[in-house]
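Chemist: got a predicted structure here, sequence first:
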Amino acid sequence: MARKIGSRYTAHQILGRGSAGTVWLGEGPEGPVAIKLLREDLASDQELVSRFVQERTALLGLENPHVVSVRDLVVDGNDLALVMDLVRGTDLRTRLDRERRLAPEAAVAVAADVADGLAAAHAAGIVHRDVKPENVLLDMQGPLGPGGSHPALLTDFGVAKLIDTPRRTRATKIIGTPDYLAPEIVEGLPPRAAVDIYALATVLYELLAGFTPFGGGHPGAVLRRHVTERVVPLPGIPDELWQLLVQCLAKAPASRLRASELSARLRELLPMLAGMGPLEVDEPDAEQEDDAPEESPASAEPAREPVRRRGAVPLVPGAKPADSNRDTHTSMRVPAPDELAGGARGTARAPRASGAPRPGSARNRAAARRRRLALGAGAVALVAAVGVGSWLAAGDDEDGTGPQDTRNSAPASP
């Protein structure tokens, strides 16, 4: 059912839903548009509405080929909406759900486009604060780029900042999506441009691997990993690309590249990545499978394990676990220092080469059991050999035919 948004726009059809609001296909004076209608409870917050109006000039002035431009901001009764360019395509999350991971050339091309958009935003003093695959749109009508990638555009600028009001989050809360939060946000520091670089590097890692470097399990464990754990290398990744990822995933914000530098470095790597297929890597488990059934010793082949994708525990009551990573702008408690200092069980996150047994799985335990049996048999054989040797030596001494020690004896008389 169509509905009016302000005096100039009409919303016709829902395109998608998020925790901050609903995106509609709409019509305006200049043609089709996308309208992000924020939740009613947000629209009734006068402090947020005031901030919304204050951000109007900055958001309307942000223009870049890799940014979904904001055309208008509407404040009308209970309606609070951003009117944006309509991108004919899909979002990066949908493509990841379909393909699981991208070839390195395509992944780097997408990340370079997003870095271009971030460079323009940062130059205008705008920090996105919620860079993730759901907020990257792929223009299916644009020209194909390296690796057959479609042009990537970053959307939802300003929404996280609008919602993150002091009264709504207080000093003990943080806003964002756990898998992509920079360590300084987890520690309660104000978000600067470097948080977007960290989030984009996390997205690039996910495009290459099919999973994020620190995600999986309870949100508290995810936040702790961002602060305490180092990213683990991916099997088969070119060293130049890996070093770039490590620099942009640095715990210290000052160690990361600026968006313009990251874009330039990524594009320099594209020629060496041409023709590479997707990485062959299996994602790590958040926790060991203690209740996995043991493999039968008589089985000729190890049982095939079901492929399971990690998903965060839902942060919004009633949300489905499979969709929990789509929840955005979720308020979370800042972990205390003692919580960040401890290591949670099962947070070792070394990815495995494709086909390698999963730690704690039936295949892994069976292999370990075979190794123990082999070692045990070897030890028994060694003990038996030593025992036989000792028995032979003792026998020689007893019957007088064994070798005699003549080092200190005098020569025999003729």
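Modeler: Received the coordinates, thanks.
Chemist: could you use CA atoms for every contact and neighbour count after this?
Modeler: Will do.
Chemist: how about the strands of the stretch 251-400 of the chain, start to end?
Modeler: Remark: strands assigned in the stretch 251-400 of the chain by DSSP state E, counting those that start in this stretch are 281-282, 330-333, 352-353.
Chemist: from memory Leu38 sits against Asn78, does it?
Modeler: No - applying Cα atoms under 8 Å as the test, Leu38 and Asn78 come out as separate, 9.5 Å apart.
Chemist: higher neighbour count, the two?
Modeler: Of the pair Leu38 and Asn78, Leu38 is the one with more neighbours under other Cα atoms under 10 Å, namely 21 against 14.
Chemist: okay, pairing it with this:
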Amino acid sequence: MARNIGSRYTAHQILGRGSAGTVWAGEGPDGPVAVKLLREDLASDQELVGRFVQERTALLGLDHPHIVGVRDLVVDGNDLALVMDLIRGTDLRTRLDRERRLAPEAAVAIVADVADGLAVAHKAGVVHRDVKPENILLDMEGPLGPAGSHPALLTDFGVAKLIDTPRRTKSSRIIGTPDYLAPEIVEGLPPRAAVDIYALATVLYELLAGFTPFGGGHPGAVLRRHVTETVVPLPGIPDELWQLIVQCLAKAPASRLRASELGVRLRELLPMLAGMPPLDVDEPGTEPQPEPYREPTPEPAAEARRRGAVPLVPGAAPADSNRDTHTSMRVPAPDELAGGAHGTARAPRAPGQPRPGSARNKAGGRTSGASGPRPGGVSRAVRKRRITLGVAGLALAAALGVGGWLAVGDGESTPPARDSRHSTPTP
């Protein structure tokens, strides 16, 4: 469906949609053009339109092989449009989605092209403020460069500045794409040329690794990483290239290279990158979410024995022998400590269950159990029972001896001699 843009241009096919508007393929007096028709809410803001008109001269003056040239600015009723050169190709995001990551030589050649374009813009006093793969076009009709890469052109100059006006945004709002925002923007400082260098270095990292250095998760977490975290190294690339990336991702804007320096340095590295395959890098996961606390479930005794863990004291939960912890321990009672320095633990006793090692008979006496004495010593209670039984036995033996003397004696004052080894007292 064709539509007129002003009096000189006709848009007849939608090429894509973005956050700021819709891009159409169209025709003009000088041939094919691309028309970026901005959102209606932008076009209806007269203050914003006036500001954009003021930028017209600077945008029309950006003439470079690696910048998508702006031919005209149209303000017609509710239409606010940028008329640009039509590039036959695709954007870098589409290529990344298809290939995930590029060979280092191709990635560096593309970024060097964009750096050359930024150098011209920065010299003219224009800051892009939204460098990202979506705003980098690949000209499929242009001459092939290193590693068969197509010429790269930067587009959408001035759009981020157009949207970010004091009237339309609050001081606490950040305009831009979180993955590519420089730390100084996150901290509320005015954007200078260095923010484009930081964003372009982020694009280079993404072309090599397949992911951005600080992306992933909630946008707030991404912004925090830009300010607080250091970039994770990429294995398998020359140290000269890595140091270049680190310098351009520096937190301090003054530490970064200028666009002209970056373009030159990148092209110097191209010979050593020839023939190098894409990196084999695993994408890091998103921030793990903390699991809610759950009370530990006691293990069955059989499972505890299988793992080699035993309770430290009777009634305590089995301790994990692989952990250095005191949370599952309780202070033992004095009688539990009386079994010697190396006493083993016993299983908890159910109510009414007799203690192992002794059983009480119906007559109230004790019968020795089958478990025998515990290794490592005899408890105080057992020693006390043995002493009591010994005294009772001696008293019984003495009583039996006196009774026998009274029964068979003939009035003699001393009992007859007895061999205690062969006597069998009768209870």
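Modeler: Ah, there it is. Predicted model, so just to flag it, every value in this text is computed and none were measured.
Chemist: thinking again about what came up before, tell me which of the strands of the stretch 251-400 of the first structure sits nearest to Arg170 of the first structure.
Modeler: The stretch from the strands of the stretch 251-400 of the first structure with the least distance to Arg170 of the first structure (Cα to Cα) is strand 330-333; that distance is 9.8 Å.
Chemist: what range does that closest one cover in the second structure?
Modeler: Under TM-score structural alignment, strand 330-333 of the first structure has no counterpart anywhere in the second structure.
Chemist: what ranges do the helices span in the stretch 151-300 of the second structure?
Modeler: Counting by DSSP state H, counting those that start in this stretch, the stretch 151-300 of the second structure has these helices, from start to end: 159-163, 183-186, 194-209, 219-228, 239-248, 259-273.
Chemist: does anything pack onto the first one? Which helices or strands?
Modeler: In other words, helix 159-163 of the second structure. Helices and strands in packing contact with helix 159-163 of the second structure are listed as helix 46-54; criterion 3 or more Cα pairs under 8 Å, 6 or more residues apart in numbering; DSSP states H and E.
Chemist: what comes up buried for the helix it packs on?
Modeler: Along helix 46-54 of the second structure, these residues count as buried under the neighbour rule (16 or more other Cα atoms under 10 Å): 48-49, 52.
Chemist: nearest to Pro133 of the second structure among these?
Modeler: Within the buried residues of helix 46-54 of the second structure, distances to Pro133 of the second structure taken as Cα to Cα reach their minimum at Phe52, with 24.0 Å.
Chemist: any idea how far the closest one lies from Arg168 of the second structure?
Modeler: 14 Å (Cα to Cα, to the nearest Å).
Chemist: for His12 of the first structure, which residues are in contact?
Modeler: Contact analysis of His12 of the first structure by Cα atoms under 8 Å, 6 or more residues apart in numbering lists 1-3, 24-27.
Chemist: could you rerun that using 7 Å?
Modeler: Taking Cα atoms under 7 Å, 6 or more residues apart in numbering as the criterion, His12 of the first structure is in contact with 1-3, 24-26.
Chemist: I'd guessed Ala209 of the second structure sits against Ala103; true?
Modeler: No - judged on Cα atoms under 7 Å, Ala209 of the second structure makes no contact with Ala103 at a distance of 9.8 Å.
Chemist: having no further points to raise, I will conclude here.
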